[in-house]
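Asker: just a sequence and a predicted model for now, questions to come.
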Amino acid sequence: MQINTFVRNVTFRTPSGDTILFNDKGDPPAQFDVMKLSLLPDGRVAKEKVGSFHVLSDGTKLLHINSSADLWGPYYKEMPQSLCNEPCAPGYRKAKIEGKPSCCYDCAKCADGEMSNTTDALSCFRCSEYEKSNKQRTGCVPKEINYLSYTDTLGASLTSIALVLFITTSVVLGIFVRYWETPIVRANNQNLSFLLLISLMLCFLCTLLFIGRPTQICCLLRQVTFGIVFTISVSSVLAKTLTVIIAFNATKPGSKLKKYVGTQLAIVLVTVCCLGEIVISAVWLASNPPFPKADTLSDPDYIILLCNEGSGFFFFCIIGYIGTLALLSFIAAFLAKDFPDRFNEAKNITFSMLGFCSVWGAFVPAYLSSKGSRMVAVEIFAILSSSAGLLACIFVPKCYIIFFRPE
């Protein structure tokens, strides 16, 4: 303690040239050797100097490590981490471990639609609604655009089926024109058969409005066109059925139905039914018309282009209106199927309406449970299958009689 009082604030130079400085408390400058301790197999501890640390007289602190020294061998190949784990790479975020210090954490991969491009990111950033995260979750890339295209396998298949059925219906129409005056064609009102065939051709063609990139004009036209041409088809079938019933009952003595036999009643019925459909469509387009829409939520990897129907109520009003006409046709045809007429087609209409109602009955749950281009494909399939059912059940037997059982 006595010596300490004499060395306070003392500075002197050693014979080796080093300057020694004692501070106001008599403490010498800090100077330490950096040692490496290794535990030998026999239990002894080997010491090796690998550097030094000292403070100069002006307060500068110097740390020197011998570059040639093996700092971590033979037990370590590289500098040990001072953390509990490696830093989180880009594409991951820190996830706290309950009960552990803040320096200990898990690395959680960013969720789909999120990304991080820095090391040890605290959180991930969400991509915009028109983008998705890449596989590494280190960046955002544009989503692919998806819709029912003519180049897709599904779109091309439906297009081919529609064209084949259109051509088939055209051939049947040509056959009926060729054999216009035969009894089988003239039976049950040949004009209604002609109108029904043309409307079926339009039904097959209207499915092409559902395929391809949705546009404003296509969204406005496709449901309305489908509703009107289908109403013409089903109301023609209903008129043909009523023609059978009226013709059979008009033959009874004293029947007042004789004045309704002919084409006038059928034309009036088809016109009235079509006017009802046109009114529903007009109100729909005037109040809440369909429009093209980009759906970014249904599929995280795609932007689905589709037509928003605007009002689901009016869409199902059209379906319900057509279904009501089909149900009336089925009931009327079922009641008339046993009438004793050689050319009575009520039985064929019964089967066609049964298939028609079955298809559209299954359509509603299938349509509501589908999304994106699959929803469009479900409606196209319903249109094609129900129209093909009408064509097959009503006109194939007539063609068979024309060619194989001519009168």
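Answerer: Great, that's in hand.
Asker: going by C-alpha atoms from here, please, whenever you check contacts or count neighbours.
Answerer: OK.
Asker: remind me, longest helix of this protein?
Answerer: helix 216-250 (DSSP state H).
Asker: following that helix, which helix or strand comes up?
Answerer: helix 264-287 (DSSP states H and E).
Asker: can you report how many residues lie near C399?
Answerer: 18 (other Cα atoms under 10 Å).
Asker: in which helix or strand would I find it?
Answerer: Using DSSP H and E, C399 falls in helix 373-404.
Asker: run through the residues that contact G139.
Answerer: 115-117, 133 (Cα atoms under 8 Å, 6 or more residues apart in numbering).
Asker: just among those residues, which is most surrounded?
Answerer: For these, neighbours tallied by other Cα under 10 Å; top is M115, 28 neighbours.
Asker: re the thing from before, chain center to the longest helix of the chain, what's the gap?
Answerer: Relative to the centre of its chain, helix 216-250 is centred 33 Å away, using Cα atoms, centre = their mean, to the nearest Å.
Asker: same check on stretch 351-359?
Answerer: Per Cα atoms, centre = their mean, the centroid offset for stretch 351-359 relative to its chain is 30 Å.
Asker: now stretch 104-116
Answerer: With Cα atoms, centre = their mean, you get 26 Å for stretch 104-116.
Asker: pull up the distance across that stretch, start to finish.
Answerer: 20 Å (Cα to Cα, to the nearest Å).
Asker: try this one next to it:
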Amino acid sequence: MYDLVNWQLKPNGEMDFVTVGKFDETTHASGKKLQIQEQDILWNGNQTKVPLSVCSSICPPGTRKAIRPNFPVCCHDCVACTAGKISNQTDTIECVSCLPEFWSNAERTACVPKQVEFLSFSDTMGITLMAISLTGSLSTSLVVLVFFLNRNTPIVKANNSHLSFLLLFSLTLCFLCPLTFIGQPSKWSCMLRHTAFGISSVLCISCILGKTIVVLVAFKATLPGSNIIKWFGKAQQKTIITVSTLVQVAICAVWLVIAPPRPHRMMPRESAVVILLCDEGSLVAFACVLGYIGFLACSCLLLAFLARKLPDNFNEAKLITFSMLIFCTVWLTFIPAYISSPGKYATVTEVFAILASSYGLLGCIFAPKCYIILLRPGKNTRQQIMLKIPTVRF
């Protein structure tokens, strides 16, 4: 028979020998030979809890074992799994990477679907761009109303009213185009956003090109012996605008048939979000759409620049020149910004370029005329207009 004695250190420094159990070999086989009162045992440090007899504790799920150099094998550190990796067992040696469309939860114990990110109508950026877009379309509509109510005044007639109304209509479309860039990309929205932008922009630039040609013709027609007016009547202007726009329509049609824009999911492994974008499909077709817009804009800018030798009091060409400078500057800046912008910010860059160029055209071409019509009606007379521009009736 044996007694189990626990050496317990008293607060005064004396050692107390406490019997906490016994072992009786003579006990019948069916009885318990070993009896222990565990509640009476005090371990090192006067602790009642049994200490672990290992160097390191068990690594819980969400962590992995990292062996300590120059220590026994049982000695290790528990290191949390990095973002995007998990461990769902204890004492795991390596963490497992989640699939591209999944991400690790906060505890690093399970893979959960990544958050979807796109330019939404509900986030701050989407609401801001939508407000700017609707403000621009509303402003254009107000200009249309002002021009319509004053359509018989000299300043509206002298600035080729039918081209002005068509230009305002195309500007309204340009301001509404950014709305197709906001929201979750789909097959139809991706095709609509790029084609609508390309066609409406060309229609707008074609109208400005027609106005620029009219500016030159109006001045040349006043020269003695000039018969150039018969080559640039309303029918010819409509032909220029129609042909220019149909070329862009043809480019967009080929684009949609060969390799149309389509939704694309970007799933970077180092990010917790899935980015939804519209892939251009054919970069060559996208470049052709932008290149054709740039060609018309440069042509319009060149013609307006050639009109710089017109009399100083003739300011229509100057307004067109300044507006096209803004337009070309915005889109030249857009190209490197679009390429370098990550994720949905590439879409934001494109929308900003559309809005900035549209506001530039609206402000430069129509703001001075509305200023005269609304605030300086005394200058909106035939005598004042005749002093400023050579009026030609088509």
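Answerer: Right, received. Where do you want to start? Model, not experiment: these values are computed from the prediction.
Asker: what's the TM-score for these two chains?
Answerer: In this superposition the chains share a TM-score of 0.84, using TM-score structural alignment, normalised by the length of structure 2; 375 aligned residues with a Cα RMSD of 3.0 Å.
Asker: tabulate the contacts of G139 of structure 1 (TSV), appending secondary structure.
Answerer: Below are the contacts of G139 of structure 1 laid out as TSV (DSSP: H, G, I helix; E, B strand; the rest coil):
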residue	secondary structure
M115	strand
S116	coil
N117	coil
S133	strand
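Asker: out of these, flag the one nearest to I232 of structure 1.
Answerer: Nearest to I232 of structure 1, judged by Cα to Cα, of the contacts of G139 of structure 1 is S133 at 49.6 Å.
Asker: who's in contact with the equivalent of that closest one over in structure 2?
Answerer: Using TM-score structural alignment, the equivalent of S133 of structure 1 in structure 2 is S104. Applying Cα under 8 Å, 6+ apart, we find S104 of structure 2 in contact with 83-86, 98, 110-112.
Asker: same question, C59 of structure 2
Answerer: Neighbours of C59 of structure 2 in contact, by Cα under 8 Å, 6+ apart: 65, 78, 90-92.
Asker: elements contacting the longest strand along structure 1?
Answerer: In structure 1, taking DSSP state E as the definition, the longest strand is strand 45-55. Helices and strands touching strand 45-55 of structure 1, by 3 or more Cα pairs under 8 Å, 6 or more residues apart in numbering; DSSP states H and E, are strand 31-39, strand 61-65.
Asker: so where is the next helix or strand after the last one in structure 2?
Answerer: Translated: strand 61-65 of structure 1. Next along the chain after strand 61-65 of structure 1, taking DSSP H and E as the criterion, comes strand 92-96. Counting by TM-score structural alignment, strand 92-96 of structure 1 lines up with residues 63-67 of structure 2.
Asker: repeat that for stretch 361-372 of structure 1.
Answerer: Stretch 361-372 of structure 1 covers residues 332-343 of structure 2 once aligned (TM-score structural alignment).
Asker: tell me how far the equivalent of I232 of structure 1 over in structure 2 lies from V284 of structure 2.
Answerer: With TM-score structural alignment as the criterion, the equivalent of I232 of structure 1 in structure 2 is L203. Separation of L203 of structure 2 from V284 of structure 2 (Cα to Cα): 21 Å.
Asker: who's more crowded, these two?
Answerer: When L203 of structure 2 and V284 are compared for neighbours, L203 comes out ahead with 27 against 13, by other Cα under 10 Å.
Asker: pretty sure the more buried one is touching I241, no?
Answerer: Yes. Contact criterion Cα atoms under 8 Å: L203 of structure 2 and I241 qualify, at 6.9 Å.
Asker: about what we covered before: which of the helices and strands packed on strand 45-55 of structure 1 has the highest mean neighbour count?
Answerer: Compared across those, strand 31-39 shows the largest average neighbour count, a mean of 14 (mean count of other Cα atoms under 10 Å).
Asker: so what touches it?
Answerer: By Cα under 8 Å, 6+ apart, strand 31-39 of structure 1 touches 45-55, 65, 71.
Asker: superpose on structure 2 and give me the mean offset of the longest helix of structure 1.
Answerer: If you overlay the two and look at helix 216-250 of structure 1, the average distance to its match in structure 2 is 1.3 Å (mean Cα distance after the TM-score superposition for structure 1).
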